[in-house]
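In: fold the following for me, if possible:
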Amino acid sequence: MIRAFLIVLLLSLAACGNGQDNGPLRTDVIGEAAALADPIRRPPSEHGAFVLDAMAQGLVAIDADGEIEPALARRWTVLDDGRTYIFRLDDFVWQDGTALTAGQIARQLRAARRGGPRSRVAPVLTDIEEVNAVTPQILEVRLTRPRLDFLHILASAELAMVIENEGLGPYALADGYALDDEAPALLSPLRPPIDEEDDETAPPPPIAPEETVELHFTRAALAVARFDLGRTDIVLGGRWTTLPLAEAIDPAAANLVLDPTDGLFGLAFVEQAGFLANADNRRVLSMTVDRAQLVALLGRDEAEAREVIMASDAEDIAPVAAPAWIEADLEGRRQFGRAAVSIWRAANGEIEPLRIALPDEPGSRPIFAILRNSWRAIGIEVERVAWDADADLRLVDRIAATPSASWYLQQFHCERGLPCSQAYEEALSLIDETRSPRAYALRIADAAAELEAMTPFIPLLRPIRWSLISSRISGFRANRYASHPLDTLLDGGD
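Out: Now for the predicted structure:
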């Protein structure tokens, strides 16, 4: 069925022809277009983060290997056992001719630290004690305690410098183009004027077509069809729920690449009434999902089942005891679940079918089927609802921005509207008050245990991002952050 749908799309696109290797880098990003905007005032979606990575920069960035590299900062020094960072800015100039200054970045970091309830970075910036512009080119950041993931935090799209909807590259929107879903946008590399010996500046050299990027934001099915016809060089932003579309065109192994990302892929409890108000009931739902069947259905090595929220290789955390139910087999869990549901129903009456919101994508169907069968086995019925409809559970698919365990904890702050507890908030407060690295790891472990106990989320799988890459792409490298800078895709960034 998926293949037949793609054939129709292919026929409709066939008359448009193929591109050339010396033209713009033709890039399809799965999802809705997002304009460049201040990420502090408007927290970006994943598509918005892609635009920020292309058209704005922070102090540092994540390169094509998933490693930290210089961006606005030319270099940096770490002092005081990781408590002080000194950044030396590179020479960047805004469109009005004024230079980027350390003072501008200091103001941005302070604003991000204050952040509102929707901010994803404000909670992880609480360790910033002081930010000082020592000179126009030197920035000092002091932390209350060392953070091994601090540079990863600074590399997040939420900390890209944007002033009056203007970024500092590596690309800018070409004249006459807009970032929308109606037509492709053209991105051109930002180049500073060339300094001449007489203190005057010459215009930058002309930009070759292959240095530009033709950027499409589109639906997954259309992006895959365009790739199959040779009308795009690369497709970015694929997920588990859209992977069947890519597999339907039977691409070579070298053309379909999955990033080994980490983070969250599962169901968030967005409703907390009735049966779902009790953490024990939410835990029953989590323990009785047949994750092994889900892994088998997906049929890929990257399909790694997750039974706890925290990734096993998360950093900065002391060992955490696994929940007791993990040692039981699935049938034993279901027996326990059936008993728990029967007891609750006898005391409280019938349980309304649980509403599950999943994206309207082909990979959602097997996920829903397994959830329905898993919970029907314990006496719970479910129904699938539209992605934007009221729901009891909603799919979350999010890549971890840092390797630290604290990232997972910050996703479940009480103000996010998911099930929470006073004990969890107190555990997070104790982390903020801790200065010793060893005590910090123990506090993180305590909070992780409380997070599992309150069960705001049902982990299902390790998240992935997939890409379709043509033979033109020589600089693509899979990495844990699914970071693929556009300016490295054709030459590897060398």
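In: could you use CA atoms for every contact and neighbour count after this?
Out: Will do.
In: what count of nearby residues applies to P205?
Out: As a burial measure, P205 scores 10 neighbours (other Cα atoms under 10 Å).
In: residues contacting it?
Out: Applying Cα atoms under 8 Å, 6 or more residues apart in numbering to P205 gives no contacts.
In: in a helix, it, correct?
Out: No. Counting by DSSP: H, G, I helix; E, B strand; the rest coil, P205 falls outside a helix, being coil.
In: please determine how far it is located from L222.
Out: 36 Å (Cα to Cα, to the nearest Å).
In: point to the residue nearest the middle of this protein.
Out: Compute the mean C-alpha point of the chain, and by Cα atoms, centre = their mean the closest residue is I399, 3.5 Å away.
In: correct me, but that one touches S483?
Out: No. Using Cα atoms under 8 Å, I399 is not in contact with S483, being 10.7 Å away.
In: not counting sequence-adjacent ones, nearest residue to A322?
Out: V308 (7.9 Å; Cα to Cα, 6 or more residues apart in numbering).
In: please read the previous query as pertaining to I317.
Out: A441 is the one closest to I317 (Cα to Cα, 6+ apart), at 4.3 Å.
In: hang on, that neighbour packs against A314?
Out: No. A441 is not in contact with A314 according to Cα under 8 Å; the separation is 11.1 Å.
In: tell me which element D360 is part of?
Out: Using DSSP states H and E, D360 sits within no helix or strand.
In: roughly how far out does stretch 32-44 sit from the chain middle?
Out: 14 Å (Cα atoms, centre = their mean, to the nearest Å).
In: and the residue nearest to I317, how far is that from R435?
Out: Distance from A441 to R435, by Cα to Cα: 10 Å.
In: quick revisit: list the residues that contact the residue nearest to the centre of the chain.
Out: 261-264, 463, 481 are the contacts of I399 under Cα under 8 Å, 6+ apart.
In: thinking again about what came up before, quick one: which of A441 and R435 has more around it?
Out: Comparing A441 with R435 by other Cα under 10 Å, the one with more neighbours is A441, at 19 against 13.
In: quick one: residues contacting that one.
Out: With contacts defined as Cα under 8 Å, 6+ apart, A441 is in contact with 316-318.
In: may I ask you to confirm that L430 belongs to a strand?
Out: No. Counting by three-state DSSP, L430 falls outside a strand, being helix.
In: how about the residue lying closest to it once chain neighbours are set aside, secondary structure?
Out: Spatial nearest neighbour of L430, excluding adjacent residues (Cα to Cα, 6+ apart): R443 at 6.9 Å. At R443, secondary structure determined by three-state DSSP is helix.
In: so R443 sits against A427, correct?
Out: Yes. Between R443 and A427 there is a contact under Cα under 8 Å: 7.0 Å.
In: following up with a second sequence; could you model it the same way so I can compare the two?
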Amino acid sequence: MAALLLLAAVTGLNGCRKAEGGAVDAVVIAERPPKLADPLAADLAPADLLLVGNVAQGLVRFDAAGDIAPGLAERWAVSDDGLSYVFRLRTASWSDGRKVRARDVVRLIERQLDRRSRNPLFDTIGAVREVVAMTDRVIAVELNAPRPHLLQLLAQPEFGLVRGGGGTGPFTDSTEGGAIDLVRTLPGFDGDEAQQQRVRLTAAPAQRAIESFVGGDSELVLGGTVADFPLASAAKLPRNTLRIDPVLGLFGLVPARDEGPAADLETRALLDEAIDRDALVAALAVPGLQPRLSLLQPGLDLADGPALPAWAPLTLEQRRPDLLVRAREIFPLASGSQPPPTLEPRKTISLALPDGPGGAIILARLKADWEPLGVQVVEAGDGPADFRFIDEVAPSSSPAWFLRRFRCEFTAICSEQADQLLDAARLTGFPPQRARFFVDAERIMREEVLFLPIAAPVRWSLAGRDVQGFAENRFGRHTLTDLRMAPNARD
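Out: Have a look, this model is predicted:
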């Protein structure tokens, strides 16, 4: 009986120790505290983007569920032809007290859209023709072709508006003792006093962040990936506190250089077909994670279903004899040798994988799948990698981001024909034709094995029972607003 009471006390710690309405203690998984910096000036870490999204919102932002919510723009309208978005700015001031004016916001957005920008989303949002300040509080974004996913892109923290080292909210921030204190003030109604929402944000490595949550010292942990998911899975967490985002994106291997094994199409095709995706996903043990054979993910806005390889209907056991025959042809034995029952390593494949137990699981599974073919699989470390692991969340539900990620401008191995189709898709104003260009480009990329897909990305969080305003979402972006509010009570 005593043991049961102790267990109940331990698992109930999280949430009970916090006074209702008090500051939420949140931890983001990172090696250093997040910093508020202009996304244009530096390559920001995920923890930095979390802070930017909550302190320096863009024209629009995401709510807890991943839906579009007002940001600096209090409302907007879209023309019937989808070529013009008009935003009305709310009354606001920058951190130095200067009033926000449309012309200042236009200058910031134009910098974000410049090809010289370090904004990683500039290529995805390339249909913008111009941004115009119509009045002091009205901005028009004019497009060359309709982009129904524009608001999803503008809501990303990469389009947060940072000026003079500050933003326009929804929180203001101050740093004290290594923690970032975030405050959001909500006006009172009908004579009521103004209300404040407070979040105390700190950073810690995954293991320490999980221990902090289990011990009741924090109520929210953000920023989990496949690299550290096994740590969360192994912890004795309170029931229903592990939350998995149903994100879209890329999770697999991409050729990292234009020489060596990855530069050979037959080798890429062999390795792609030999991956036991069911076993790899099972080893990761992420709830709801499904193996994937396609570059594009089901659930996107597609004219047809994602392109699948010809071998997709066959089980791995049915494919295995042919894999062994092809492996002997691709990796020939020394002259006069006889092929052994199990092929000896005759080719080394180096992989750049995420640090952490999740990366170790991926490496072990790829070794099990590829080494019977006569391939030695090693981690690249500081040396050159043949394949690099990608675990990236899509910023919108458009196929464009997935496909443009593999353009010749960005990857070591590419298809010029697919690039031409993507250029044509960008120029056309006819949505069905654009969708057809995407279908054809994906088919070529899959045939050329420009990407070895495995599953969807993995993003996880821990949320205590008093953090009722937290919700999983398809973008893996989490606002820190309204964390104490039940979903049906949010503003």
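In: work out the TM-score between the chains.
Out: TM-score of the superposed chains, computed with TM-score structural alignment, normalised by the length of the second structure, equals 0.87; 461 aligned residues with a Cα RMSD of 2.6 Å.
In: that older thread, quick one: map the residue nearest to A322 of the first structure onto the second structure.
Out: Matched by TM-score structural alignment, V308 of the first structure corresponds to S294 in the second structure.
In: likewise R365 of the first structure?
Out: Checking TM-score structural alignment: R365 of the first structure goes with A360.
In: separation between its match and P291 of the second structure?
Out: Going from A360 of the second structure to P291 of the second structure by Cα to Cα gives 18 Å.
In: mean deviation of the helix or strand harbouring A346 of the first structure from the second structure?
Out: Per DSSP H and E: A346 of the first structure is located in helix 330-348. Its aligned residues in the second structure lie a mean 3.4 Å from helix 330-348 of the first structure after superposition (mean Cα distance after the TM-score superposition for the first structure).
In: quick one: the helices in the second structure?
Out: Ranges of helices in the second structure, per DSSP state H, are 2-11, 13-16, 46-55, 102-113, 150-154, 206-214, 229-234, 265-274, 277-284, 316-330, 357-370, 399-404, 416-427, 431-447.
In: now the corresponding residue of the first structure for L422 of the second structure: closest residue in space, sequence neighbours ignored.
Out: Aligned by TM-score structural alignment, L422 of the second structure pairs with L428 of the first structure. Distances taken as Cα to Cα, 6+ apart put A447 closest to L428 of the first structure, at 6.4 Å, once the chain neighbours are dropped.
In: same question for V162 of the first structure.
Out: D38 (5.2 Å).
In: next one: that neighbour from E166 of the first structure, what distance?
Out: Going from D38 of the first structure to E166 of the first structure by Cα to Cα gives 9 Å.
In: more crowded one of the two?
Out: Between D38 of the first structure and E166, counting by other Cα under 10 Å, D38 is the more crowded of the two (21 against 17).
In: who are the contact partners of that one?
Out: D38 of the first structure neighbours (Cα under 8 Å, 6+ apart): 161-165.
In: do that again at 7 Å, thanks
Out: 162-163, 165 (Cα atoms under 7 Å, 6 or more residues apart in numbering).
In: same question for D53 of the first structure.
Out: Contacts of D53 of the first structure by Cα under 7 Å, 6+ apart are A157.
In: any idea how far the residue nearest to A322 of the first structure is from S12 of the first structure?
Out: V308 of the first structure is 45 Å from S12 of the first structure, by Cα to Cα.
In: which one's more surrounded, those two?
Out: V308 (22 against 11).
In: show me what P432 of the second structure aligns to in the first structure.
Out: The equivalent of P432 of the second structure in the first structure is R438 (alignment by TM-score structural alignment).
In: got it, and L480 of the second structure?
Out: Aligning on TM-score structural alignment places L480 of the second structure opposite L486 in the first structure.
In: what about its match, neighbour count?
Out: If we define neighbours as other Cα under 10 Å, then L486 of the first structure has 22 of them.
In: residue contacts, the residue nearest to it when sequence neighbours are not counted?
Out: Spatially, and ignoring its direct neighbours in sequence, L486 of the first structure is nearest to A54 (6.9 Å; Cα to Cα, 6+ apart). A54 of the first structure is in contact with 169-171, 486, counting by Cα under 7 Å, 6+ apart.
In: how close does the nearest residue to E130 of the second structure once chain neighbours are set aside get to V78 of the second structure?
Out: With sequence-adjacent residues excluded and distances taken as Cα to Cα, 6+ apart, E130 of the second structure is closest to E142, at 5.3 Å. Distance of E142 of the second structure to V78 of the second structure, given as Cα to Cα: 10 Å.
In: who's more crowded, those two?
Out: Neighbour totals were compared for E142 of the second structure and V78, and E142 leads with 19 against 14 (other Cα under 10 Å).
In: counterpart of that one over in the first structure?
Out: Match for E142 of the second structure (TM-score structural alignment): R142.
In: before we move on, the earlier item: preserved in the second structure, out of the contacts of A441 of the first structure?
Out: For the contacts of A441 of the first structure, the subset whose aligned partners also touch in the second structure (both residues aligned by TM-score structural alignment, their matches' Cα atoms under 8 Å) is 316-317.
In: what's the burial count for the match of R365 of the first structure?
Out: 15.
In: do the same with A127 of the second structure
Out: Neighbourhood size, A127 of the second structure [other Cα under 10 Å]: 18.
In: next one: K236 of the second structure
Out: 12.
In: which residues in the stretch 51-200 of the first structure form strands?
Out: Under the criterion DSSP state E, counting those that start in this stretch, the stretch 51-200 of the first structure carries strands at the ranges 60-62, 68-70, 73-79, 84-89, 128-135, 138-143, 171-173, 185-189, 194-195.
In: what's the average distance of the first one to the second structure?
Out: The reference is to strand 60-62 of the first structure. Mean deviation for strand 60-62 of the first structure: 0.8 Å (mean Cα distance after the TM-score superposition for the first structure).
In: what's in contact with that strand?
Out: With contact meaning Cα under 7 Å, 6+ apart, strand 60-62 of the first structure is reached by 68-73, 154-155, 483.
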